[in-house]
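Student: Need a 3D model of the following:
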Amino acid sequence: MYQYDQHDRTLVAERVRQFANQTERYLAGELSEEQFLPLRLQNGLYVQRHAPMLRIAVPYGMISARQLRKIADITETYDKGYAHLTTRQNIQLNWPALEQVPDILAELACVEMHAIQTSGNCIRNTTTDQFAGVAEDEIEDPRPWCEIIRQWSTFHPEFAFLPRKFKIAVNGAKEDRAAIQAHDIGLELVRSAKGELGFRVLVGGGLGRTPMLGTEITPFLPWQHLLTYLDAILRTYNRFGRRDNKYKARIKILVKALGIEAFRQRVHDEWENLKDGPGTLNEQALDQVSRHFIDPDYESQPISPANIDQQHADDKAFNHWVTRNVSGHKRAGYAAVTLSLKSTAYAPGDISTEQLRIAADLSETYSFGELRISHQQNLILPDVQKASLYALWQALRDAGFATPNLGLLTDVICCPGGDYCALANAKSLPVAEAIQRRFDDIDYLHDLGDLELNISGCMNACGHHHIGNIGILGVDKKGEEYYQIQIGGASGNNASLGKIIGPSFSRHDVPDVLERLLSVYVEQRIEGETFIATSRRIGIEPFKERAYAKKNH
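Tutor: This is a model prediction of the structure:
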């Protein structure tokens, strides 16, 4: 993974000292709330329902065992003994004391971490596939490109105060696991007919109050022009994006208002003045970053797990876990393993101090000391020898990481909701727990197969409910919490936005409604058909009729 140079260390250390002084002045009454607001946002600090929330940057989801142990120490010293993994591959602390935040940032700086640009109207953390660098279907490793974008965007003087927050995702595999169509800019690494490397560029995607999927602005951008083209897009947005209404300030609104052809022309006009300038990349610049992402010391002939078939036959629980939580790997004899953070009765994405330390230890024992954070709010060990899977599974089971539900109904993506967030209209976590408790039969879950359930507590869509196969949105109805249900959303190559099935339901009714929706799928599916495929084939009406049948009766 990328290692800080002296410039990086100096920059982060100076930012820590600067924010410590700003916080001291605010607490002394020398800075008003209004003056302190942009300063704290620039350092990832929000004011939530009960306490400040600090969002820690984890660039493109990569984190080391050393860094994870530091997070554990921080949660033990400054928080309530746990951290939260986000859908944008970052880490959040939900209970830090404001006066201790500068101390937390200083601790993070010791292990090359920070909270810079995790909030505010700037370019946020660039995200990618959690299996980047090891995926079997990878065309090109996206991590060096994410790092190039990170270096370009951090403290970019022209884009520090954009009309609204800005998110970029990069995908380097045949299957899009980075949800690039749901981002302000989506970048897909592709090769031309001549084998030349470049990017297919999408623009104007995003969820929230007005969900939209990105539109292709160019099918092939030579890699040398990546930064100049991003500059051109951001300059166009910064110049023409609305600032009078925050609900209409995202780039997706500008793209829709202008139309993609007019927007493309404005970007092209801007790019003409940039594309052969100093921002143009060359082989030396690419090599300088790429050397940080070389393969670990894989064994050329890893030990063959001769008894793994017998282990599958003898242990049904292990077999379930391998089926769902173990993914293929580009290197023979290795696998990528997902550590589930979706056990019933625990908030999706929450990880305790003890679990953080155990995960760090296991990464050093089994995966070269490296981990990843996924969009699904789980942890990944990317480089595990298949011969070690059974021993690893036993250790994960003891630590509460072995729930065999990756990609299944109870692998819920869920925002913190009204339990923490001041913006939320309704609570999300109790709904997620009620669903997990209702559908706790692992054989039934495996029979249902791949099914993405996403829950958001408000229209900001931090739980990405628009692109869940089933999406649940908390809404306020005259001071009471209700839940709107959508069907048919999806991320990936064939992304789509869900459609609302009708009026909202009470929290108590949600598990029953979900059971009725699933019964339609079980009755209507054809062999081998996933939930999303069935819903696209039969449409929304059969689900709608079943969902409201009891209510109407």
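
Student: Please count neighbours and contacts with C-alpha atoms only from this point.
Tutor: OK.

Student: Surely Leu341 is in contact with Phe401?
Tutor: Yes - using CA atoms under 8 Å, Leu341 is in contact with Phe401, at 6.2 Å.

Student: Asn9: how many residues sit nearby?
Tutor: Actually, residue 9 is Arg. It isn't Asn. 17 (other CA atoms under 10 Å).

Student: still on that earlier bit, comparing Leu341 and Phe401, which shows the higher neighbour count?
Tutor: Neighbours per residue (other CA under 10 Å) separate Leu341 from Phe401, with Leu341 holding more: 27 against 23.

Student: Pretty sure the more buried one sits in a helix.
Tutor: No - counting by DSSP: H, G, I helix; E, B strand; the rest coil, Leu341 falls outside a helix, being coil.

Student: any idea how far it is from Thr86?
Tutor: In this view, Leu341 and Thr86 are 12 Å apart by CA to CA, to the nearest Å.

Student: before we move on, what about Ile139?
Tutor: When distance is defined by CA to CA, Ile139 is 26 Å away from Thr86.

Student: The longest helix anywhere in the chain: how far from the chain's middle?
Tutor: Taking DSSP state H as the criterion, the chain has its longest helix at helix 6-27. For helix 6-27, the separation from the chain centroid amounts to 27 Å (computed by CA atoms, centre = their mean, to the nearest Å).

Student: Could you also give me the structure for this second sequence? I'd like to compare it with the first:
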Amino acid sequence: MYQYTEFDKQFVRNRAAQYRDQLERNLAGKLGDDEFRPLRLQNGWYVQRYAPMLRIAVPYGEISSRQLRVLAKIARDYDQPTTQLLRSAQAKQDELGPVPLPNGGSVRSVLTVGYGHFTTRQNVQFNWIPLAKSADVMDLLASVDMHGIQTSGNTIRNITSDERAGIAVDEIADPRPYCEIIRQWSALHPEFAFLPRKFKIAVTGASEDRAATYWHDVGLHVVRNDAGALGFRVIVGGGMGRTPIIGTVVREFLAWDQILNYLEAVVRVYNRWGRRDNMYKARIKILVKAEGQRYIDEVEAEYRQIVEIDGAPHTIPQAELDRVAASFVPPELHAPRTGAEAKVHEIVRADAEADPQYDRWLQQNVAAHRNPKLRAVTLSFKRLGQAPGDATGEQLDVAADLAERFSAGEARVTHDQNLLLPWVHQDDLPELWNAARKAGLAKANIHLLTDMIACPGGDFCSLANARSLPIAEAITLRYQDLDELHDIGEIDLHISGCINSCGHHHSGHIGILGVDKDGKEWYQVTLGGSDGSLLSGASTPGKVVGPSFSAAEVPEVIEAVLDTYRQQRQLVDGKAETFIATLRRVGIEPFKAAANAARFTEKQVA
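Tutor: This is a model prediction of the structure:
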């Protein structure tokens, strides 16, 4: 992991102290709410439907056990709303009512407290911290080199990457040093503090795009040219929201040391010409789509100006790359076990190998590593009774313990709202499985249906049109049989509570979007989306299958779509075809017909 310098540490501490002064003046009535609002947003403090929401930056998803323990403390000691706030939230839920199920049951969102939430952009959020205690939380974060700087506002946001960065078997080069250099360049960049809209950058160093780069404002792929030189393929103008657009390749190859100069040109042209009169048309994707080649030409002209006239001021020296890269060396492997420790290990290993659930866990939750002695292991934070991506204080502490014991004190927040342990010795897998299972973090559902992505939706977000969490719970409740989940196979299900697409519904093989119809919650279903992974293929938005469905109909629709898949799938080399492969082979119409046939009649609704 990158090690903060003394300058970095002092910078974050000073920012926390500055925020405390601003908060105290606001609470004393000396700084108005309107003046305070942009100041708190610059530090990741939103005010949502019921309470403040804090978004904490986790650059490229990399997080230490020490940092996880501080997050656990925040969950236990600070994520505690007042009784009045909880009553207000409960009253809103009572007004909306539970989501009815076809069998006569119902599902209600559980408004839990004392937890963190892993996001699709590798951040961590808290939803119930009183604003009066926010400065105390900032100080706690600063003590472990964490903060919320540029997790909000029209700035360059958290730099994201492949959660297997530095360990993937298909990696061309480790992208983390470049992510860190870009993070430092973009932090409080004076020219880009007030862009037309928020700006997101994703970087991958692997041949498989596990960072969904084509869906970002800028996506960077580490590549080598014909001469073997290292550089980047540069993609600009991707995004979701109201207008889902796949990014455009503007440079097939850019030398690695020029990436900051080129990013300066990309963002500068956007800052100059991006729409500021309409927030729905202000993202760079709209500019790139509208201007096409003209935008690319302007970027190239700006880049030439930066290099030839300005002297390429942001060229990355080899010495700086080496300095940053020195923080990302692999940890040392533990020594072989001896004596009593070895005997205990053999007992645990034998017990694990006798359990069929262990084999499933190895299949779904454990991935290959560039070091053949190691494995990458995903801890599942998707289970019944808990919103996707939520982690209680106790679970965060357990995750910290597991990271220390099995992964050199390091974990990664994943794009799919889980935690990955990147440095697990193959010989430690039985003990890790046993420990994670006791903590409820070893469910063998990674990349399966219940490993869904979901935003907090209308239960917390003031922008949402509908709730996401009870829909996620209803689907999870229906698909608890691991045999059935494994039979369905790998599939991406994504749920968003509104068109802003924080749940990435556009890129789901099955996407669910909450919409408002006459003040009531309804849901659109899309099929065939892709985030660019090896399973999904080239990035593409899903297609709507018909008019929106009621909350009660959504589980029926999902079941009808999956039944159609099982009827239509074929065997390929003795293995069942995946959902997305079947959908692309037979087309959307059979699935669309099945989904619409699952719609309730008026009599059923009554």
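
Student: what does the helix or strand immediately after the longest helix of structure 1 in the chain contact?
Tutor: Counting by DSSP states H and E, the element after helix 6-27 of structure 1 in chain order, helix or strand, is helix 33-41. With contact meaning CA atoms under 8 Å, 6 or more residues apart in numbering, helix 33-41 of structure 1 is reached by 19, 22-23, 26, 46, 117-120.

Student: can you redo these as TSV with neighbour count and distance to Thr410 of structure 1?
Tutor: Below are these laid out as TSV (neighbours: other CA atoms under 10 Å; distance: CA to CA, whole Å):
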residue	neighbour count	distance to Thr410 of structure 1
Phe19	18	40
Gln22	19	43
Thr23	21	41
Tyr26	16	43
Tyr46	21	29
Gln117	23	32
Thr118	24	28
Ser119	24	29
Gly120	24	32
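
Student: and which of those is nearest Val134 of structure 1?
Tutor: Taking CA to CA as the measure, Val134 of structure 1 sits nearest to Thr118 out of the contacts of helix 33-41 of structure 1, at 26.6 Å.

Student: tally of neighbours for the nearest residue to that closest one once chain neighbours are set aside?
Tutor: Sequence neighbours aside, Gly44 is the residue nearest to Thr118 of structure 1 in space, at 5.0 Å (criterion: CA to CA, 6 or more residues apart in numbering). For Gly44 of structure 1, the neighbour count with other CA under 10 Å is 21.

Student: before we move on, what about Pro38 of structure 1?
Tutor: Using other CA under 10 Å, Pro38 of structure 1 has 16 other residues around it.

Student: Show me what it aligns to in structure 2.
Tutor: Matched by TM-score structural alignment, Pro38 of structure 1 corresponds to Pro38 in structure 2.

Student: Contact partners for the residue nearest the centre of structure 2?
Tutor: For structure 2, the residue nearest the mean C-alpha position is Thr120 (1.4 Å; CA atoms, centre = their mean). Thr120 of structure 2 makes contacts with 414-417, 453, 502-503, as judged by CA under 8 Å, 6+ apart.

Student: Not counting residues beside it along the chain, what's closest to it?
Tutor: Closest to Thr120 of structure 2 by CA to CA, 6+ apart is His415, at 4.5 Å.

Student: residue in structure 1 matching the one you found?
Tutor: Under the alignment by TM-score structural alignment, His415 of structure 2 pairs with His375 in structure 1.

Student: what do you get for Lys443 of structure 2?
Tutor: Checking TM-score structural alignment: Lys443 of structure 2 goes with Thr403.

Student: what does Ser468 of structure 2 give?
Tutor: Here Ser468 of structure 2 is matched to Ser428 in structure 1, going by TM-score structural alignment.

Student: Ala326 of structure 2 now?
Tutor: Under TM-score structural alignment, Ala326 of structure 2 pairs with Arg291 in structure 1.

Student: distance of that match from Val201 of structure 1?
Tutor: Separation of Arg291 of structure 1 from Val201 of structure 1 (CA to CA): 25 Å.

Student: Looking at these two, which is more packed in?
Tutor: Set side by side, Arg291 of structure 1 and Val201 show more neighbours around Val201, with 24 against 12, by other CA under 10 Å.

Student: Which parts of the stretch 301-450 of structure 1 are strands?
Tutor: Secondary structure of the stretch 301-450 of structure 1 (DSSP state E, counting those that start in this stretch): strands located at 326-327, 334-339, 350-352, 370-373, 379-385, 413-414.

Student: Aligned counterpart of Ser504 of structure 1 in structure 2, please.
Tutor: Under the alignment by TM-score structural alignment, Ser504 of structure 1 pairs with Ser548 in structure 2.

Student: again, but for Ser535 of structure 1
Tutor: Going residue by residue (TM-score structural alignment), Ser535 of structure 1 aligns to Leu583.

Student: Kindly tell me how buried the closest residue to that match other than its chain neighbours is, as a neighbour count.
Tutor: Distance criterion CA to CA, 6+ apart; nearest residue to Leu583 of structure 2, sequence neighbours excluded, is Gly528 at 7.0 Å. By the criterion of other CA under 10 Å, Gly528 of structure 2 has 24 neighbours.

Student: Isn't Gly528 of structure 2 up against Arg585?
Tutor: No - Gly528 of structure 2 is beyond contact range of Arg585, at 11.1 Å (criterion: CA under 8 Å).

Student: Return the residues in contact with the match of Lys443 of structure 2.
Tutor: Counting by CA under 8 Å, 6+ apart, Thr403 of structure 1 has contacts 321, 340-343, 397.

Student: ok, now Gln604 of structure 2?
Tutor: Not one residue lies near Gln604 of structure 2 by CA under 8 Å, 6+ apart.

Student: Three-state assignment for it, please.
Tutor: Under three-state DSSP, Gln604 of structure 2 falls in the helix class.

Student: what's the nearest residue to the match of Ser504 of structure 1 if we skip its chain neighbours?
Tutor: Leaving aside its chain neighbours, Ser548 of structure 2 sits nearest to Gln524 (4.4 Å; criterion: CA to CA, 6+ apart).

Student: For my notes, confirm the one you found occurs in a strand.
Tutor: Yes - under three-state DSSP, Gln524 of structure 2 sits within a strand.

Student: mind checking how far the alignment partner in structure 1 of it is from Ser506 of structure 1?
Tutor: Mapped onto structure 1 by TM-score structural alignment, Gln524 of structure 2 lines up with Gln484. Relative to Ser506 of structure 1, Gln484 of structure 1 is positioned 9 Å away (CA to CA).

Student: neighbours around the residue nearest to Ser548 of structure 2, how many?
Tutor: When counting by other CA under 10 Å, one arrives at 20 neighbours for Gln524 of structure 2.

Student: which ones are touching it?
Tutor: Gln524 of structure 2 makes contacts with 512-515, 544-549, as judged by CA under 8 Å, 6+ apart.
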